[in-house]
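>>> structural data only, the sequence is not supplied:
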């Protein structure tokens, strides 16, 4: 195995490990565990697509030395994602506080197909963990500056597919019968906790982004 292949596999393993740590992406998937496979799948695709923005942005920044421009774009997208987290958090909390349905659960906010994709995208685009990974581990663990454009495209695709695989597995696990029965009985609590965490993540993300703009 060549040095490039070994570096790529190591970076993909680090990405998979980082994605396995519970965070805002997992809580979004959990909050949609009662919805159909297509909705859950589009959330996963949205999460992975945000990763494409990070990975391609980092690759282009290193390859063309446009780091400052890339950072500004990431910051703007991160602020938009933080705003969306506030909206999503408020919606989840409001749903948790509504009266229970006759089945004993609490009505989960229904997502259209377009909203499912955008939810996954904006929740991950504001994810400080993703920003840190692609800005540090991804950008420094691979020889991006010396790679061809074809190799860069391959790397971006590999990280996209890795994200689909990991988050798809999380989504499938949370939609299994045993897990759904467990979460169904605690749906109001899950929505309430998820909503509060979305608000915390939004504040943390916005604070981090704004902090990078302030003079040191």
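It's in. The model shown is predicted, which means the values in this text are computed figures rather than measured ones.
>>> rest of the way, CA atoms for contacts and neighbours
Will do.
>>> and residue 197, what is it in contact with?
Contacts for residue 197 were tallied using C-alpha atoms under 8 Å, 6 or more residues apart in numbering; they are 24, 89.
>>> likewise residue 203?
Counted by C-alpha under 8 Å, 6+ apart, residue 203 has contacts residue 82.
>>> what are the buried residues along the helix or strand containing it?
Counting by DSSP states H and E, the element that carries residue 203 is helix 187-213. Buried positions in helix 187-213, judged by neighbour count with 16 or more other C-alpha atoms under 10 Å: 187-203, 205-206, 209.
>>> cool, and stretch 113-127?
Result for stretch 113-127 [16+ other C-alpha under 10 Å]: buried residues 116, 117, 118, 119, 120, 121, 122, 123, 124, 125, 126, 127.
>>> in helices, which of these fall?
Those of those mapping onto helices are 116, 117, 118, 119, 120, 121, 122, 123, 124, 125, per DSSP state H.
>>> buried residues in the helix of greatest length in the chain?
In the chain, with assignment by DSSP H, the single longest helix is helix 67-97. By 16+ other C-alpha under 10 Å, the buried positions in helix 67-97 come out as 67, 70-71, 74-75, 77-86, 88-96.
>>> as CSV, the ones in helices among the buried residues of stretch 113-127 with distance to residue 169 would be great.
Listed next are those as CSV, based on distance: C-alpha to C-alpha, whole Å:
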residue, distance to residue 169
116, 17
117, 17
118, 20
119, 18
120, 15
121, 18
122, 20
123, 18
124, 17
125, 20
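>>> okay, one more to line up with it:
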């Protein structure tokens, strides 16, 4: 979910900003579209590579933690039992019940119990680099297609206005939906992404105008 929302948001912001900046530099309509497509491809690949490296590093860390935990279970199981018991006591169980729970869970799956309750690693939340990379790249491409499609269909003389307004609408919708799914305020989520999207497009439009005037 995180990778998908981040990818879609980045796809809209970066592609819309790129198109607005190129359009402000008085580029031709064909050049704007080619630049937008290149930005889509480059951005999707960049997001995939970055997410893969980031999540793979997380997976390596998790695997190192699990290896260390396995070694500790072999070297000193009594200490590991006390550690697990203390965790359950901290969650509200009596010492006797916590000790029994720790003993039974360790007998069933010791490394699973320690991974879940001590390290916070489970099958549901464990790092999956390939899945994150594909989700990030795919969502970036989907996000980037939106302003690119507007650029292809909008009148050339009003291109910047069309891109800016529709992209802010896309961003507000995405921010609101993402916030609602996450249990936060949709209005706050929409405002955050809309503000930063507007700022990004304004800055790139300014840069495009400056360089376009110089050239």
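Arrived safely. Quick caveat, the model's predicted, so the values are computed rather than measured.
>>> how alike are these chains, TM-score-wise?
A TM-score of 0.37 describes the superposed chains when it is computed by TM-score structural alignment, normalised by the length of structure 2; 104 aligned residues with a C-alpha RMSD of 4.1 Å.
>>> related to what we said a few turns ago, next, the angle from the helix holding residue 203 of structure 1 to helix 67-97.
Computed with axes from the mean of the first three to the mean of the last three C-alpha atoms, to 10 degrees, the direction of helix 187-213 of structure 1 lies at 160 degrees from that of helix 67-97.
>>> and helix 187-213 of structure 1, how far from the chain's centre?
Centroid separation for helix 187-213 of structure 1 versus its chain: 13 Å, with C-alpha atoms, centre = their mean, to the nearest Å.
>>> circling back to that earlier point, for the longest helix of structure 1, which helices and strands make contact with it?
With contacts defined as 3 or more C-alpha pairs under 8 Å, 6 or more residues apart in numbering; DSSP states H and E, helix 67-97 of structure 1 has these neighbours: helix 37-64, helix 113-125, helix 187-213.
>>> repeat that for 10 Å
Here helix 67-97 of structure 1 touches helix 24-31, helix 37-64, helix 113-125, helix 128-132, helix 187-213, going by 3 or more C-alpha pairs under 10 Å, 6 or more residues apart in numbering; DSSP states H and E.
>>> residues touching the residue most central in space within structure 1, list them.
Centroid check for structure 1 by C-alpha atoms, centre = their mean gives residue 124 as the closest residue, at 2.7 Å. Shown in contact with residue 124 of structure 1 (C-alpha atoms under 10 Å, 6 or more residues apart in numbering): 23-25, 28, 44, 46-51, 54, 78, 81-82, 85, 118, 130-131.
>>> related to what we said a few turns ago, export the buried residues of stretch 113-127 of structure 1 as CSV, with columns for distance to residue 149 of structure 1.
Shown next, in CSV, are those (distance: C-alpha to C-alpha, whole Å):
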residue, distance to residue 149 of structure 1
116, 31
117, 28
118, 28
119, 30
120, 28
121, 25
122, 27
123, 29
124, 25
125, 24
126, 27
127, 27
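>>> hey, which helix is longest across structure 2?
In terms of residue count, the longest helix belonging to structure 2 (DSSP H) is helix 29-75.
>>> I'd like to know which elements the helix or strand just after that helix is packed against.
Counting by DSSP H and E, the next helix or strand C-terminal to helix 29-75 of structure 2 is helix 77-90. If you count contacts as 3+ C-alpha pairs under 10 Å, 6+ apart, helix 77-90 of structure 2 packs onto helix 29-75, helix 95-117.
>>> swap in 6 Å and give it another go.
Under the contact definition 3 or more C-alpha pairs under 6 Å, 6 or more residues apart in numbering; DSSP states H and E, helix 77-90 of structure 2 sits against helix 95-117.
>>> specify the angle between the helix it packs on and helix 77-90 in degrees.
Counting by the same axes, to 10 degrees, helix 95-117 of structure 2 lies at 100 degrees to helix 77-90.
>>> so which elements touch helix 95-117 of structure 2?
If contacts are counted by 3+ C-alpha pairs under 6 Å, 6+ apart, helix 95-117 of structure 2 sits against helix 77-90.
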